[in-house]
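> Provided below are the primary sequence and the corresponding predicted coordinates.
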Amino acid sequence: MHHTPYAQPAAPVLHTPDGTPYYTAPPQTAPLALYQPTAVLPVSAAQHPAATYLPAPANTPGRDPWPARLLAGGIGLGAGGLGLGFLLQTLAAATTALGLLLGILAVVWLLKNGGTGASGGRGGAVNVHVNVSNRNR
């Protein structure tokens, strides 16, 4: 199938004596004229075909669609509340995860440093001397 049925015929190819091709343009049917723009005239509604499809301007105010505005506001508030709920749920999950991570790190640190007793984590022998005297006897 030929996709360009109205294509211009190809320009004839001429060759110079040394074999270099050069292309010639077909002869013009009329002399070239300079473009001279004309003044733009206003188009009336009767002349313009799209004017028949435009809606008529409403000069009188219509009924206030308060039920539609209430419904749109309710949908907007509901969507905002749902988004806020997702945000708070994500924040709670993140803080819970951080708390668990810090707790695990604290337990690992205590196990590593032997944090049992009042010795402050320093292992070794402790000398204890206790003198007990009962003066009431």
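Perfect, thanks for sending it. Numbering: from 1, shown residues only.
> use CA for all of it now, contacts and neighbours both
Will do.
> In this structure, mark out all the helices, start to finish.
Counting by DSSP state H, the chain has helices at residues 66-113.
> Now do the contacts for the residue nearest the centre of the chain.
Geometric centre of the chain, nearest residue: residue 83, 16.6 Å, by Cα atoms, centre = their mean. Contact partners of residue 83, counting by Cα atoms under 8 Å, 6 or more residues apart in numbering, are absent.
> and if we set it to 10 Å?
When the contact criterion is Cα atoms under 10 Å, 6 or more residues apart in numbering, the partners of residue 83 are 77, 89.
> same deal with the one 5 residues further on?
When the contact criterion is Cα under 10 Å, 6+ apart, the partners of residue 88 are 82, 94.
> this is the other structure I want to compare:
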Amino acid sequence: MDHTQPMPQPFAAPVLYTPDGTPYYAAPAPLTAPPALYQPTPPLPVPVQYGHPALYAPAPLPQQPAVVPARDPWPARLAAGGIGIGGAGIGIGFLAQALAAATTALGFVAAGLAVIWLLKNTNGGGGRGGQGAVNVHVNVTNRNR
């Protein structure tokens, strides 16, 4: 790109105004006719219907006869019932498994708390004291002598 030449300025169309003050952009070439403003076309007139309105109403569609099965679809009902019972069995199985896992976890927590309580509240046995001295009195008689 040649930076020594000045950049050409973009063309800006001059703004002209109609006698009522509406702006419009002038074309670069001189106009051969005055510019026309956009005016929407008026809506088409609604056709007038003469006579009784029932003559112009659409004809009702014929009613289709209700489809009645020739026989009871008992195999489909049995299959649907079996699928439903199987799904319910799987759901009950998952429920029982979750309940068993929850009770096992609660059992482990209770056992851990019981062990902690026992370690805290016992004297540890074996002569370390803790509860005080113990008096022992032993009376042994031998009748075979």
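Perfect, I can see it now. All figures in this text were calculated on a predicted structure; none of them were measured in a lab.
> hang on, the earlier thing: which residue in structure 2 aligns with the residue nearest to the centre of structure 1?
Correspondence of residue 83 of structure 1 to structure 2, assessed by TM-score structural alignment: residue 87.
> just residue 74 of structure 1 next, same as before
In structure 2, the residue equivalent to residue 74 of structure 1 is residue 78, according to TM-score structural alignment.
> how much space between its match and residue 121 of structure 2?
Plainly put, residue 78 of structure 2 is 63 Å away from residue 121 of structure 2 if you go by Cα to Cα, to the nearest Å.
> When the two are compared, which one has more neighbours?
Neighbours were counted for residue 78 of structure 2 and for residue 121 using other Cα atoms under 10 Å; residue 78 has more, 11 against 8.
> For the residue nearest to the centre of structure 1, give its distance to residue 130 of structure 1.
The gap separating residue 83 of structure 1 from residue 130 of structure 1 is 67 Å, by Cα to Cα.
> Need the nearest residue in space to residue 16 of structure 1, chain neighbours excluded.
Taking Cα to Cα, 6 or more residues apart in numbering, and ignoring the residues beside it in sequence, residue 16 of structure 1 has residue 22 as its nearest neighbour in space, at 7.5 Å.
> what about stretch 48-68 of structure 2, how long is it end to end?
46 Å.
> Please list the residues outside that stretch that contact it.
Contact with stretch 48-68 of structure 2 is made by no outside residue, as judged by Cα under 10 Å, 6+ apart.
> Give the buried residues for it.
Neighbour-count burial for stretch 48-68 of structure 2, with 16 or more other Cα atoms under 10 Å as criterion, is recorded at no position.
> coming back round to it: so who does the match of residue 74 of structure 1 touch?
Going by Cα under 10 Å, 6+ apart, residue 78 of structure 2 touches residue 84.
> how near is it to residue 38 of structure 2?
For residue 78 of structure 2, the distance to residue 38 of structure 2 under the criterion Cα to Cα works out to 72 Å.
> And residue 111 of structure 2, by the same measure?
With distances defined as Cα to Cα, the gap from residue 111 of structure 2 to residue 38 of structure 2 amounts to 91 Å.
> How about residue 66 of structure 2?
For residue 66 of structure 2 relative to residue 38 of structure 2 (Cα to Cα), the value is 58 Å.
> go on, residue 88 of structure 2?
Relative to residue 38 of structure 2, and taking Cα to Cα, residue 88 of structure 2 is found at 71 Å.
> Looking at these two, which one has more neighbours?
residue 88 (12 against 6).
> give the contact list for that one.
If a contact means Cα under 10 Å, 6+ apart, then residue 88 of structure 2 has 82, 94 as its contacts.
> burial count for residue 115 of structure 1?
When neighbours are defined as other Cα under 10 Å, residue 115 of structure 1 has 15 of them.
> so who does the closest residue to it other than its chain neighbours touch?
Counting by Cα to Cα, 6+ apart, the nearest residue to residue 115 of structure 1 once its immediate chain neighbours are dropped is residue 121, at 4.7 Å. For residue 121 of structure 1, the contacting residues are 110-115, by Cα under 10 Å, 6+ apart.
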